[in-house]
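Test case, fold it:
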Amino acid sequence: MRGVYLPGGRRVDLRDVPDPEPGPGQVVVDVKASTICGSDLRAIYREHLGEGPEAYQDVIGGHEPCGQVLAVGPGVERIRVGDRVVVYHISGCGQCDECRRGYQISCTSARRRAYGWQRDGGHAERLLAEERDLLVLPDSLTYLDGACVACGFATAYEALCRVALAGGEQVLVTGLGPVGLAVGMLAAAMGAPWVVGTDPSPERRALARDLGAADVAVESAEELDDLLGGPAGGAEVTVDCSGVGAAQLTALRHTRRHGRCALVGEGATLTVDVSEVIIHRQLTVHGSWVAPTWRMAELLERLARWDLHPERVVTDRFALDDAARAYEVADAGAGGKVGIVRD
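Model (predicted):
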């Protein structure tokens, strides 16, 4: 079979590799869709950070896979051949406190392995996965829907749950990339009557409006002062998805007094006057990293109930052979999600 490797320096290698065989507790998935995440671009495609959970180990890339089960190994009980499945992209030890709570993303064991980072991921024809890392995809959702849930939409949903978004509350999203679009779409589905977004890209602002991810999308923080002024000032809930310090500060400054802010975008350094911006305004600030498996399962069920299809954020689709072009488009940052899709 063929698989995509990311040697760094904005290069993509397509290699022939042996087909995987399932061992005890393992499953082989015929990959139907595998989307590209901003963290792939930041920490692998452009340069290899090489430390901690972001240490890339020259494996097949792609940590957002979805597909159909081809084969199961000994001891597999829950998953069956033919099941349509989403891959939770962190394979934890299953024994540490974080794993036992469902947060394999935060697994503290040296045995922690992320698909597409330390073990083979979804940019391939087939994927070897642990049964415990698989969630069954509802019939009404597409494979591309599932790939979008595998990281991006689950990350967005977890952030909104962490800030306990209630119906009737205004939401501000800073950064309208794929995760920001997901936050806006989910916030609307969860009852937010008004979602405001901000992003420097006119293409992404237009896309957010077209998708219903933002009722209003503006370029600058100054424009938010007029939109979110009012007697109390700011939105009850803000979520930063930019991974840019200035935008994170914008989110904090435009959170209403006693409001809640979730920081989702990675890779930035934030400088903030803690007393003025956070303490004196009595904000609650959450750092939110991906989602636990049980929350992802809950999201899949609710997406089916809401008839909400995450694949709507995918603006560009490529075949596996065109993976290099797919990464170029994703790296340009002008559109929505980029997917590698197999028929």
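
C-alpha from now on. contacts and neighbour counts both.
Fine.

do you know how far the residue nearest the centre of the chain is from Cys261?
Central residue of the chain (Cα atoms, centre = their mean): Gly152, 1.7 Å from the mean position. Separation of Gly152 from Cys261 (Cα to Cα, to the nearest Å): 18 Å.

Can you verify Gly75 is assigned to a strand?
No: under DSSP: H, G, I helix; E, B strand; the rest coil, Gly75 sits outside any strand and is assigned coil.

To compare against the first, here's the next sequence to fold:
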Amino acid sequence: MSMTSEGTPVTADVMTGVYLPGDSTAVLRELAVPEPGPGQVLIEVGASGICGSDIGYIYHEHKGHRGVDGPAYRGVVAGHEPAGRIVATGPGCRRFGSGDRVIVYHIAGCGLCDNCRRGYFISCGSPERESYGWQRDGGHAHYLLAEESTCVPLPDELSYVDGALIACGFGTAYEGLRRIGVNGDGDLLVVGLGPVGLAAGMIGKGMGARRVVGVEVSPQRREWAGGLGVFDATLAPEPDAEATARLVADALGAAGALTAIDCSGSRAGRSTAIAGAVEWGRVSLVGEGGTLETEVSDALLHKQLTLHASWVTSLPAMAELAVNLARWGLRPEHVVSDRFPLAQADEAYRLAAGASKGKVVLLPSEGPGR
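Modelled structure (predicted):
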């Protein structure tokens, strides 16, 4: 039985975890509640999000199930978007203690390379790098053993569900929007209104974008996004990017958007983001997968566009985002369309991999649940 740093016992020796065998199922297994070692904390998980990258690379047995080296999935408890409450600390913990509410940055890096020292654990090149839910046990369980160095304070104004969304999707969107300097000087175009696109729209409003327009293929997702009070317009794409860009311009009453972000990860979506940007515009690419194909002269050079590619975010930026969301009065959990207990993880993953309108989140059947 584990003990908290204040001597209060953790009330379970065994917990349930969710595993992804790679056959488009999510299975439940029992495992021992871990005890924190030096520099580690034990977190009672309040919420754990389901990420599209887990669906594409692990759930459907794609690249994540190949081999045991590097980024391959190693058969651990899934889930890299957790938030919860610390219930025990190991020797040497200095910043966080029992009772603290935290978000977990989903990569544990070596801590010594240049990327780690900048807070970009995601880009750590060391063999010691481990991703929660990929190479070490993740957040789809009642408890999570985490490195104290990967914890981010969760403001009291935000829920555990808010924190779980910040842990990946909202952090990814924030980094992409920071790179292109979204502010009140211009409008924002968001292409792809899945969970990351919804996050980009909400954060863009918080950062001061004058108007936010979204483009999305799925009628269901367009309807869901349109009801969030974030987007000034949600548009269905035309067969070609230039025609879609004209729709965007009409919706904005301008030549296009000063800033644009592609969250679709598709060739058509990236072309739309580029076509929808005005002269001297700034375009951010955050969607995984696919290809980028564009005419160069008219589409890029003559419009003087700046393109940024961004992969997740840094730990300091994630902490900054949590504070900003609380200050802006914005709640990430509003983009959540479905919540499930761990016992229904298989149903939750089927929905997330299929026709979910917004974000799908797992809530432990025991624990904080706020």
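
After superposition, what is the TM-score?
Between these two chains, after superposing, the TM-score reads 0.97 (TM-score structural alignment, normalised by the length of structure 1); 343 aligned residues with a Cα RMSD of 1.5 Å.

Report the spatially closest residue to the residue nearest to the centre of structure 1, excluding sequence-adjacent ones.
Val179 (5.3 Å; Cα to Cα, 6 or more residues apart in numbering).

Am I right that the one you found is in contact with Thr155?
Yes: assessed by Cα atoms under 8 Å, Val179 of structure 1 is found in contact with Thr155 at 7.4 Å.

The two: who's more crowded?
Between Val179 of structure 1 and Thr155, counted using other Cα atoms under 10 Å, Val179 has the larger neighbour count: 29 against 25.

Kindly state which residue of structure 2 is aligned to that one.
The equivalent of Val179 of structure 1 in structure 2 is Val196 (alignment by TM-score structural alignment).

Who are the contact partners of that match?
169-170, 172-173, 263 (Cα atoms under 8 Å, 6 or more residues apart in numbering).

again with Glu169 of structure 1
Glu169 of structure 1 makes contacts with 191-194, 235-237, as judged by Cα under 8 Å, 6+ apart.

What of Ser288 of structure 1?
155, 158-159, 162, 262-264.

and which of these is nearest to Glu54 of structure 1?
Val264 (16.1 Å; Cα to Cα).

Pull the number of nearby residues for the equivalent of that closest one over in structure 2.
Aligned by TM-score structural alignment, Val264 of structure 1 pairs with Val286 of structure 2. Using other Cα under 10 Å, Val286 of structure 2 has 24 neighbouring residues.

wouldn't Val286 of structure 2 be in contact with Ala309 here?
Yes: using Cα under 8 Å, Val286 of structure 2 makes contact with Ala309 at a distance of 6.3 Å.

Next, show the common contact partners of these two.
Gly176.

Let me see the contact set for the counterpart of Ala55 of structure 1 in structure 2.
Correspondence of Ala55 of structure 1 to structure 2, assessed by TM-score structural alignment: Ala72. Shown in contact with Ala72 of structure 2 (Cα under 8 Å, 6+ apart): 63-66, 134-135.

circling back: how is the residue nearest to the centre of structure 1 assigned, secondary-structure-wise?
helix.

swap in Thr315 of structure 1?
strand.

Count the residues that sit near the aligned partner of it in structure 2.
In structure 2, Thr315 of structure 1 lines up with Ser337, judged by TM-score structural alignment. With neighbours defined by other Cα under 10 Å, the count for Ser337 of structure 2 comes to 14.

Spatially nearest residue to Ser337 of structure 2 (excluding sequence neighbours)?
Among residues not flanking Ser337 of structure 2 along the chain, Gly358 sits closest, at 4.8 Å (Cα to Cα, 6+ apart).

Can you name the residues that contact that neighbour?
Contacts for Gly358 of structure 2 (Cα under 8 Å, 6+ apart) come out as 194-195, 221, 224-225, 335-338.

mapping the residues you listed onto structure 1, which are still in contact?
Compared against structure 1 with both residues aligned by TM-score structural alignment, their matches' Cα atoms under 8 Å, those retain 194-195, 221, 224, 335-338.

Let's see if you can find the most crowded of the residues you listed.
Greatest neighbour count in these, by other Cα under 10 Å, goes to Pro195: 27 neighbours.

which of the contacts of Glu169 of structure 1 does structure 2 keep?
For the contacts of Glu169 of structure 1, the subset whose aligned partners also touch in structure 2 (both residues aligned by TM-score structural alignment, their matches' Cα under 8 Å) is 192-194, 235-237.
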